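Peer 1: Only the shape, not the letters, is given here:
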């Protein structure tokens, strides 16, 4: 009986012993390409880490509570800070977000759900992609001609609108792509249950695509926070805290631009500290975008 069982069992297959040959052409090619990529990564990281190191050393020495709360000093004064610039930056980015986020999300709903193949959608999508590479200073010139000349004053409103022009394409394209990633079977299931198109949009598509939408929004906010060129034409600058939106408003980027060219050591130190504060702010928004992008709602 045992002989019969042995005859019925399949023959044993002896697998060849696999060993990595370091001198094989593929192995050498893989090693060289890996080394080249690592070299390029290190080379590209040198400027980044050198800038971060300089910001921490030069700006960290001056970044304290007085610097983030006090007003900018005059030429020969010591001390002071850039508290008004932090407030102005947050206010103008808030105005830009309040304008660009609703408009961008609604535009994305039209582009991805309502009429994705229409001529208007195709043209709008093309223009949005073009605007992502739009020089930021031209957005400032555009809003200067529309708002600043009309109202005859630089203002936080004008600065917020200029930043909204720059944020809108990013928000629209990111939200459209996030909505396109929602599986079609989820939409079909909702329609099969008797939901209207409005209910499908607000109950299924938007909640499911929310991580991608928020990622695009946060990245747009981070980009707007570091803009300086459009604010030169729209918000200008102020050495005081903002009393109302319809007046010239300080911002971190313009303060850095102004103070870095001054011949006074105190202002140069404040420019370094403001640069560090701005980098930390932008870094916070980028990390938040990564966290939100990986989360599930």
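Peer 2: Looks like it came in fine. On a predicted model such as this, the values are computed, not experimentally measured, just so you know.
Peer 1: CA only for contacts and neighbour counts going forward, please
Peer 2: Fine.
Peer 1: ranges for the helices of the stretch 101-250 of the chain?
Peer 2: 119-132, 136-143, 149-151, 156-180, 184-192, 197-200, 206-208, 210-225, 229-234 (DSSP state H, counting those that start in this stretch).
Peer 1: Of those helices, which is nearest residue 108?
Peer 2: helix 156-180 (4.5 Å; C-alpha to C-alpha).
Peer 1: Can you name every helix or strand that the closest one contacts?
Peer 2: Under the contact criterion of 3 or more C-alpha pairs under 8 Å, 6 or more residues apart in numbering; DSSP states H and E, helix 156-180 touches helix 83-109, helix 119-132, helix 136-143, helix 210-225, helix 229-234.
Peer 1: try 10 Å this time
Peer 2: helix 83-109, helix 119-132, helix 136-143, helix 206-208, helix 210-225, helix 229-234 (3 or more C-alpha pairs under 10 Å, 6 or more residues apart in numbering; DSSP states H and E).
Peer 1: Below is structure B, check it against A:
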């Protein structure tokens, strides 16, 4: 009997030591993987800052692009990106919020599941396919334009906003719904005047993340807005943008254009970083405020 107990005790010690070794190995593997990822990210950001910051100046920000060989800036691509991303946001935000509300409140589970599947599939579709779709629908009928580019970007942002809005609404406590119904309010007022304001933290975060995604998209704009080396406010005409400038200038033999491409990439990175910081700060403040209540 004592030999069996010693054998079981020895097997137990062996299993514990083997589990300890596996735990240490996996911990080391996780830290090594994290270190590799951080090194890659830091090297990319360092290279971007070194090459892009040298071209960041007042002249670059407030002068238009120039022909190859001549000094030029990025004013028209910057404003073109702001116009197209802003227009895409105006299109995608209302539709995305309404879609998220429908997914969260739809009583037909099969219909909502089908729409949810389509939205998830759209988030994984390559952006160039969206550009080709808008090219067939709009560009072939009305020509290249900033409006077509904004529509392509809006289609990319739409499923992100819809799904984040749905998740944010699903996190609203059921008691808030019941309180609204108990006061005699109709369902649409409960959803839009009670539940949606309660979920605004998640909704705004989803909107900012969607803007961050579409801000650097290049492929859809190649088939839609095309680009423009001149100044243009007309959204129904071709318009320049920072992603298109990066695409056109990066392969150039002109050092001025290459430096401008690095600077444009740095500007987009700064813009996306600022949006992500705003989203995180807003969510943290909302969480602290909710906890204090």
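Peer 2: Arrived safely. Bear in mind the structure is a predicted one, so any value in this text is a computation, not a measurement.
Peer 1: mind listing what the equivalent of residue 256 of the second structure over in the first structure touches?
Peer 2: Following TM-score structural alignment, the counterpart assigned to residue 256 of the second structure within the first structure is residue 266. Applying C-alpha atoms under 10 Å, 6 or more residues apart in numbering to residue 266 of the first structure gives the contacts 62, 73, 74, 75, 76, 77, 78, 79, 80, 81, 259.
Peer 1: re the thing from before, can you list the helices of the stretch 101-250 of the first structure in JSON lines and add distance to residue 291 of the first structure and mean neighbour count?
Peer 2: As requested, the helices of the stretch 101-250 of the first structure are exported to JSON lines (distance: least, C-alpha to C-alpha, whole Å; neighbours: other C-alpha atoms under 10 Å):
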{"stretch": "helix 119-132", "distance to residue 291 of the first structure": "24", "mean neighbour count": "15"}
{"stretch": "helix 136-143", "distance to residue 291 of the first structure": "28", "mean neighbour count": "20"}
{"stretch": "helix 149-151", "distance to residue 291 of the first structure": "41", "mean neighbour count": "11"}
{"stretch": "helix 156-180", "distance to residue 291 of the first structure": "16", "mean neighbour count": "27"}
{"stretch": "helix 184-192", "distance to residue 291 of the first structure": "25", "mean neighbour count": "13"}
{"stretch": "helix 197-200", "distance to residue 291 of the first structure": "26", "mean neighbour count": "14"}
{"stretch": "helix 206-208", "distance to residue 291 of the first structure": "16", "mean neighbour count": "18"}
{"stretch": "helix 210-225", "distance to residue 291 of the first structure": "9", "mean neighbour count": "24"}
{"stretch": "helix 229-234", "distance to residue 291 of the first structure": "29", "mean neighbour count": "26"}
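Peer 1: Which one, of the ones you listed, ends up nearest to residue 94 of the first structure?
Peer 2: Comparing the helices of the stretch 101-250 of the first structure by C-alpha to C-alpha, helix 156-180 comes nearest, at 7.5 Å.
Peer 1: excluding its backbone neighbours, what's nearest residue 228 of the first structure?
Peer 2: The shortest distance from residue 228 of the first structure to any non-neighbouring residue, by C-alpha to C-alpha, 6 or more residues apart in numbering, is to residue 253 (5.2 Å).
Peer 1: got it, and residue 179 of the first structure?
Peer 2: residue 209 (5.3 Å).
Peer 1: could you measure the one you found against residue 181 of the first structure, distance?
Peer 2: As judged by C-alpha to C-alpha, to the nearest Å, residue 209 of the first structure and residue 181 of the first structure stand 7 Å apart.
Peer 1: what sits against the most centrally placed residue in the first structure?
Peer 2: Nearest residue to the geometric centre of the first structure (C-alpha atoms, centre = their mean): residue 219, 1.9 Å. Contacts here follow C-alpha under 10 Å, 6+ apart; on that basis residue 219 of the first structure touches 167, 170, 171, 174, 225, 282, 285, 286, 287, 288, 289, 290.
Peer 1: go on, residue 16 of the second structure?
Peer 2: Contact analysis of residue 16 of the second structure by C-alpha under 10 Å, 6+ apart lists 10, 22.
Peer 1: for residue 205 of the first structure, same thing?
Peer 2: 109, 113, 178-184, 186-187, 198-199.
Peer 1: Surely residue 204 of the first structure touches residue 297?
Peer 2: No: between residue 204 of the first structure and residue 297 there is no contact under C-alpha atoms under 10 Å: 11.4 Å.
Peer 1: More neighbours: the two, which one.
Peer 2: Counted by other C-alpha atoms under 10 Å, residue 204 of the first structure and residue 297 do not tie: residue 204 has more neighbours, with 17 against 9.
Peer 1: What lines up with residue 278 of the first structure in the second structure?
Peer 2: Superposed on the second structure with TM-score structural alignment, residue 278 of the first structure falls opposite residue 268.
Peer 1: Next up, the contacts around its match.
Peer 2: With C-alpha under 10 Å, 6+ apart, residue 268 of the second structure has these contacts: 78, 81, 212, 215, 216, 242, 243, 274.
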